[in-house]
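>>> A predicted structure for the sequence below; I have some questions about it.
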Amino acid sequence: MTLTNYWWLLIWMFTGGILLEILVPRRRELVCGKMEERWDTVSALILVIPYIIWAGYRTDAFGDTRAYRMAFRNAPTQLGQLTEYLSTITKDKGFSVLTVLVKCIIGNSDVLFFLIIATIQLLCIVYICRKYSCNYWLSMFLFVASTDYISWMHNGIRQFLAITIVFASTELLIKKKYIQLILIILLASTIHASMLFMIPVVFIVQGKAWNKKSVLCIIACIIALFFVDQFTDILDTALSTTQYSGMVSDWEEWGDDGTNPIRVLVYSIPMLLSIIGYKQIKASDNPLIHITTNFSILAFGTALLSMSTSGIFIGRMIQPTFVYAILILLPWELKNIFTEESSKLMQIFTVIGYVAFFYYQMHITWGML
């Protein structure tokens, strides 16, 4: 069950998607006050099952899988040992608690542990995309073809687990139930502290698309880009008393030269399309589309800043905003800001473009194809 030919990531997405589209009729349901066509829950789950299995049976060849595997194997098997074990953990203890709880239930199978984590992550993605995306298949395709599936479910699983938990709370964001949402963010931050970044973000993205708050944020990122040395000094001082102290010196020591400009271009697509389709976004009067547009602006600003600072650290701040921009906003833009004929053509171009990016990232950058 271990994935050895990574082309299967796209092969299954196309073949499975076509079969499910033909065999399983869509159903109509109420979404944000409007009747919309959506995939059936069972077919939506069937599409992602192989990706859960591949994430569970992955090898140590990519990313930090080996580190997570060793951490799981070294975790205690009895709850009575939890307190002593946590005293040895210096950060993000929520994930360590989850690791021990899971290990107490399933035993020493690290494969089963990875399967459980991958299941939680993808179920959160499926729940939101099936409900809120106007094109569920395209959302899942973009997640895989952008290589975010590999980047986050075969690597960086702790942060992505935290991201998907918050992403699953999108309804609270739409309804402005801030207390419940902030409590969930605080819970997720025990798994990965970077999620604290989302507390101010949930207020910034509220309101109309391209409002003053989101525009000021992108201006701030551009200013920081021009004064990057001063920005890194301020960042180093601000983080000096946190678990991320020394982050700036770490990325300089590791030779981290920032996020790849081609990936930054990919991250910018939803934001650029929101400029082209601003009238349609405004006319839609859809609070989720306005929110995700503002997320796309923050994603672009952060990506731009990470290009000249750190792809490992600053680049990681993109993903909590990018999941909204690529999984929800981009399919809506392709469907709604063009004519019906142009929309189909743009979706074809998007699929071709992302397949090309998949090849570039997997073959040229990572050497995995």
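In hand now; what should we look at? Numbering: from 1, shown residues only.
>>> switch to C-alpha atoms for all contacts and neighbour counts from now on
Fine.
>>> so how far is R73 from A299?
36 Å (CA to CA, to the nearest Å).
>>> Looking at these two, which one has more neighbours?
Per other CA atoms under 10 Å, whichever of A299 and R73 has more neighbours is A299, with 29 against 17.
>>> neighbours around G94, how many?
18.
>>> If you could redo that for G107, that was the one I meant.
G107: 16 neighbours (other CA under 10 Å).
>>> Grab the nearest non-local neighbour of it.
T77 (7.1 Å; CA to CA, 6 or more residues apart in numbering).
>>> Just list the residues touching the one you found, thanks.
By CA atoms under 8 Å, 6 or more residues apart in numbering, the contact set of T77 is V100, K103, C104, G107.
>>> Next step: these restricted to helices.
Secondary structure defined by DSSP state H assigns V100, K103, C104 of these to helices.
>>> what sits against C217?
L298, G301 are the contacts of C217 under CA under 8 Å, 6+ apart.
>>> Can you classify E29 by secondary structure?
strand (DSSP: H, G, I helix; E, B strand; the rest coil).
>>> didn't it look like it was pressed against M35?
Yes - with contact defined as CA atoms under 8 Å, E29 counts as touching M35 (5.4 Å).
>>> which one of those two has more residues nearby?
Set side by side, E29 and M35 show more neighbours around E29, with 14 against 11, by other CA under 10 Å.
>>> Now list the buried members of the contacts of T77.
The neighbour count (16 or more other CA atoms under 10 Å) marks V100, K103, G107 as buried among the contacts of T77.
>>> Which single one of those is nearest to I89?
V100 (12.4 Å; CA to CA).
>>> Would you mind measuring from that closest one to I125?
24 Å.
>>> re earlier: distance to M140 for the buried ones among the contacts of T77 - can I get that in TSV?
Output for the buried ones among the contacts of T77, formatted as TSV (distance: CA to CA, whole Å):
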residue	distance to M140
V100	31
K103	30
G107	32
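>>> wait, which of those is closest to I117?
Closest to I117, out of all of these and judged by CA to CA, is K103, at 12.1 Å.
>>> residues contacting that closest one?
F72, A75, P76, T77, S109, F113.
>>> How about the secondary structure of the third one?
Yep, that's P76 we're talking about. Going by three-state DSSP: P76 is coil.
>>> Please list all residues in contact with it.
L82, Y85, V100, K103, C104.
>>> Also I125?
T164, F167, A168.
>>> ok, structure two:
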Amino acid sequence: MIIYNSMIIWIVVLGIWNKLVMQAQGETQRFTQKQRDYKVPMYLAILTFGYIIFWVGMRSGVADTKAYINSFNAYPSSLATIPQYWDFSENKSPGFITFSILFKHFISTDYHMWLMTIAILSGIPIMLILRKKSKYFFYSSFLFMTGLIFFWMLNGMRQFWAATIVFLFSDWIE
């Protein structure tokens, strides 16, 4: 609970800091529906979501994390075993399993690195789209946290990762 509250406080503090810096620089402007030129500086977006991604990647016992860790540890690290996981009648997510096997073979067998990589690959698309599309980045980030949407990064990683990839390509979909 302390970590969750710290994430919310972190977003609020960075949002207030951004507002104060804007006022000090005289960049405060009224937004109209046609005028959405201001974007939060990238370093603030990275600081905001970097904190969230860090804690999501460092978890060990939240929600379905134990099941994901056990699955990752059970996956083989041999590339020759990948085709057996592509049977759609037996496996729910052959792409995710293939990613995990490739990760284990080429990068690391440590599940902490695997969880952090998935947290990064899930969090960055959300950060980029909120920064690009949201009129108020920090308010949208605050809603992302308080609406418990971020919980999908912990529970239902496979589905959330697929959703963030689709979300990332929303410009093409539009």
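Looks like it arrived, so ask away. In this text, all values refer to a predicted model and were calculated from it rather than measured experimentally.
>>> Would you report the TM-score computed for these chains?
The pair, once superposed, lands on a TM-score of 0.84 when counted by TM-score structural alignment, normalised by the length of the second structure; 167 aligned residues with a CA RMSD of 2.6 Å.
>>> Centroid-nearest residue for the second structure?
For the second structure, the residue sitting closest to the mean C-alpha position, by CA atoms, centre = their mean, is G123 at 1.7 Å.
>>> Nearest residue to that one in space, please, no chain neighbours.
I53 is the one closest to G123 of the second structure (CA to CA, 6+ apart), at 6.2 Å.
>>> what does I184 of the first structure give?
Using CA to CA, 6+ apart, the closest residue to I184 of the first structure is V166 (6.6 Å).
>>> can you pull the contacts of the closest residue to R28 of the first structure other than its chain neighbours?
Among residues not flanking R28 of the first structure along the chain, E37 sits closest, at 4.5 Å (CA to CA, 6+ apart). E37 of the first structure makes contacts with R26, R27, R28, E29, C134, as judged by CA under 8 Å, 6+ apart.
>>> how about the helices in the stretch 51-200 of the first structure?
Assigned by DSSP state H, counting those that start in this stretch, the stretch 51-200 of the first structure shows helices spanning 65-74, 82-86, 93-106, 110-132, 136-145, 148-153, 157-167, 170-174, 178-189, 198-204.
>>> how much does the first one deviate in direction from helix 93-106?
Calculated by axes from the mean of the first three to the mean of the last three CA atoms, to 10 degrees, helix 65-74 of the first structure forms an angle of 60 degrees with helix 93-106.
>>> and what of the fourth one?
Interaxial angle, helix 110-132 of the first structure versus helix 93-106 (the same axes, to 10 degrees): 120 degrees.
>>> With the second structure overlaid, how far apart is helix 110-132 of the first structure on average?
Compared with the second structure after the fit, helix 110-132 of the first structure shows a mean deviation of 0.9 Å (mean CA distance after the TM-score superposition for the first structure).
>>> just the fifth one next, same as before
Between helix 136-145 of the first structure and the aligned residues of the second structure, the post-superposition mean distance stands at 0.5 Å (mean CA distance after the TM-score superposition for the first structure).
>>> Who are the packing partners of that helix?
helix 8-23, helix 110-132, helix 340-359 (3 or more CA pairs under 8 Å, 6 or more residues apart in numbering; DSSP states H and E).
>>> Can you list the buried residues in it?
For helix 136-145 of the first structure, using 16+ other CA under 10 Å, the buried residues are Y136, W137, L138, S139, M140, F141, L142, F143, V144, A145.
>>> what does the first one give?
The neighbour-count criterion (16+ other CA under 10 Å) identifies T65, Y68, R69, F72, R73 as the buried residues of helix 65-74 of the first structure.
>>> do the last one as well
Neighbour counts using 16+ other CA under 10 Å place M198, V201, V202, I204 of helix 198-204 of the first structure among the buried residues.
>>> ok, now which ones touch the third one?
With contacts defined as CA under 8 Å, 6+ apart, the neighbours of V202 of the first structure are L173.
>>> quick one: which of the contacts of E37 of the first structure has the most company?
C134 leads the contacts of E37 of the first structure on contacts (other CA under 10 Å) with 25 neighbours.
>>> In CSV, list the helices and strands packed on helix 136-145 of the first structure along with distance to P270 of the first structure.
Output for these, formatted as CSV (distance: least, CA to CA, whole Å):
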stretch, distance to P270 of the first structure
helix 8-23, 22
helix 110-132, 16
helix 340-359, 11
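>>> where's R26 of the first structure relative to A162 of the first structure, distance?
Counting by CA to CA - R26 of the first structure and A162 of the first structure are separated by 31 Å.
>>> V355 of the first structure now?
28 Å.
>>> In three-state terms, how would the residue nearest to R28 of the first structure be classified?
strand.
>>> quick one on the thing from earlier: more neighbours: V355 and A162 of the first structure, which one.
Between V355 of the first structure and A162, counting by other CA under 10 Å, A162 is the more crowded of the two (26 against 19).
>>> Distance of that one relative to S189 of the first structure?
7 Å.
>>> go on, S342 of the first structure?
For S342 of the first structure, the distance to S189 of the first structure - CA to CA - is 42 Å.
>>> Which one's more surrounded, those two?
Using other CA under 10 Å as the criterion, S342 of the first structure and S189 rank with S189 on top: 23 against 13.
>>> related to what we said a few turns ago, make JSON lines from the helices of the stretch 51-200 of the first structure and add distance to W7 of the first structure to it.
Shown next, in JSON lines, are the helices of the stretch 51-200 of the first structure (distance: least, CA to CA, whole Å):
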{"stretch": "helix 65-74", "distance to W7 of the first structure": "20"}
{"stretch": "helix 82-86", "distance to W7 of the first structure": "40"}
{"stretch": "helix 93-106", "distance to W7 of the first structure": "31"}
{"stretch": "helix 110-132", "distance to W7 of the first structure": "20"}
{"stretch": "helix 136-145", "distance to W7 of the first structure": "10"}
{"stretch": "helix 148-153", "distance to W7 of the first structure": "12"}
{"stretch": "helix 157-167", "distance to W7 of the first structure": "22"}
{"stretch": "helix 170-174", "distance to W7 of the first structure": "32"}
{"stretch": "helix 178-189", "distance to W7 of the first structure": "33"}
{"stretch": "helix 198-204", "distance to W7 of the first structure": "34"}
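>>> Done for today, thanks.
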